[in-house]
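S.K.: let me see the structure of the following:
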Amino acid sequence: MTDEEVLHEFRSCDALLEGHFVLSSGRHSAHYLQCARVLMNPDRADRLARALAQKLPREVRAAIDVVVSPAMGGIIIGHEMGRALGKDALFLERPTGTFELRRGFRFEAGAKVLMVEDVVTTGLSSREAIAAVAREGGKVIAEAALVDRSEGTADLGVPFYPLIDINFPTYAEDEIPSALAARPVTRPGSRTI
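M.R.: Next comes the predicted model:
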């Protein structure tokens, strides 16, 4: 799937939004990718997951024991990646602010894990999720995401395979351009849920 084909999938369901958004990372942006909208259609979610799975090197695909994703944003694409790879798909939750496996989810000690996210901006959620997998006895061998909007700066500590790189500028609270600051703020992420 080409970058333009991926962007077409987002545009076709109004999942590429414009406004003033505070991202889960706390940074501000004039653009937001609402992955829940792009993934709401099962056929589209399947196409995107299969394309993402093809981005993984053959040796990574062969080594994966289980797919893990952080709630909320990563659940759907994580599940679809599990289907595309023929592996179980678990998810992490933050009932007390720290990621953990719940609902009876578990994996064998030393299990090789593919971490799957919807969007990576700073990599903070991914690093927290990777640490949670380590606490549970697993080893994240790679991460895959629909979108990398870190401009290549996210250091996850593992190989990272995004379907597409989208480099919309993001701003710290004290860097917001006046035109963006004048727009009403929306907090569309799931970090506070």
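S.K.: C-alpha only now, for contacts and for neighbours.
M.R.: OK.
S.K.: and after the longest helix anywhere in the chain, which helix or strand comes next?
M.R.: Assignment by DSSP state H gives helix 42-55 as the longest helix of the chain. Moving toward the C-terminus from helix 42-55, the next helix or strand (DSSP states H and E) is helix 58-63.
S.K.: that next one: which residues count as buried?
M.R.: Neighbour-count burial for helix 58-63, counted by 16 or more other C-alpha atoms under 10 Å, picks out no residue.
S.K.: to compare against the first, here's the next sequence to fold:
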Amino acid sequence: MQDEDVLAEFRNCHALLEGHFILSSGLHSAKYLQCARVLMDPARAARLANALVEKIPTEIRDQIDIVVSPAMGGVIIGHEMGRALGTEAVFLERPEGTFELRRGFALKRGQKVLMMEDVVTTGLSSREAITAIGEAGGEVIAAGALVDRSSGTAAFDIPFFPLITLNVPSYQEGELPAELAAISAEKPGSRKVV
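M.R.: Sure thing, here's the model as predicted:
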């Protein structure tokens, strides 16, 4: 699947939005990728997950024991990645502000993990999830995402495999370009702004 094919999947379900958006990271952007919409069709979610699995080198793919994703955004794509890889998939939650496994989910010590996100903007949530997975006994050997919109700023100490990389600028509140500041901001994500 080429980048244009991935973007077509987002466009076909009206999941690539344009306007003024406040991202979960608190940054502002003129574009928003509504991954919940692109993943609401199970066949589309499966196509995207299968395409991402193909981007992960076989030597890494063959080591993955389980997929762990942060809730809320990573749950569906994490599950689809588990299906595509033939592994279990669980998710982390933030009941008290930090990620943890709940609902009876547990990792075996040393279990090899693919940490899976929907969209990476700053990488902060991903790094927090990787830390929580390590504290729960897992060993994160790779990270994945449907979309990397970090413009190369999200750095990890493990291999990172996004299905698509988009260079969409994002801005701090006080640094908005005039054309973006002139539009009312929307907050379409699932988390409160940090």
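S.K.: please enumerate the strands of structure 1.
M.R.: Taking DSSP state E, the strands of structure 1 run over residues 16-22, 28-33, 66-70, 89-93, 100-101, 112-120, 139-148, 160-165, 170-171, 185-186.
S.K.: find out how far the fifth one is from the centre of the chain, if you would.
M.R.: On the basis of C-alpha atoms, centre = their mean, to the nearest Å, strand 100-101 of structure 1 sits 17 Å off its chain's mean C-alpha point.
S.K.: what's it in contact with?
M.R.: Under the contact criterion C-alpha atoms under 8 Å, 6 or more residues apart in numbering, strand 100-101 of structure 1 has outside partners 91-94, 132-133, 136.
S.K.: mind listing what's buried in the longest helix of structure 1?
M.R.: Buried residues in helix 42-55 of structure 1, counted by 16+ other C-alpha under 10 Å: 45-55.
S.K.: over to stretch 175-194 of structure 2?
M.R.: For stretch 175-194 of structure 2, by 16+ other C-alpha under 10 Å, it's 180, 187, 189.
S.K.: out of these, which are inside helices?
M.R.: Under the assignment DSSP H, the buried residues of stretch 175-194 of structure 2 contribute Leu180 to helices.
S.K.: what is the nearest of the buried residues of stretch 175-194 of structure 2 to Leu7 of structure 2?
M.R.: Closest to Leu7 of structure 2 out of those is Gly189 (19.2 Å), distances taken as C-alpha to C-alpha.
S.K.: now do the contacts for the closest one.
M.R.: 23-24, 34.
S.K.: now Val90 of structure 2
M.R.: 66-69, 75, 78-79, 105.
S.K.: just the buried ones from those residues, in ChimeraX syntax?
M.R.: Burial among the contacts of Val90 of structure 2 is assessed by 16+ other C-alpha under 10 Å; the matching ChimeraX selection reads:
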select :66,67,68,69,75,78,79
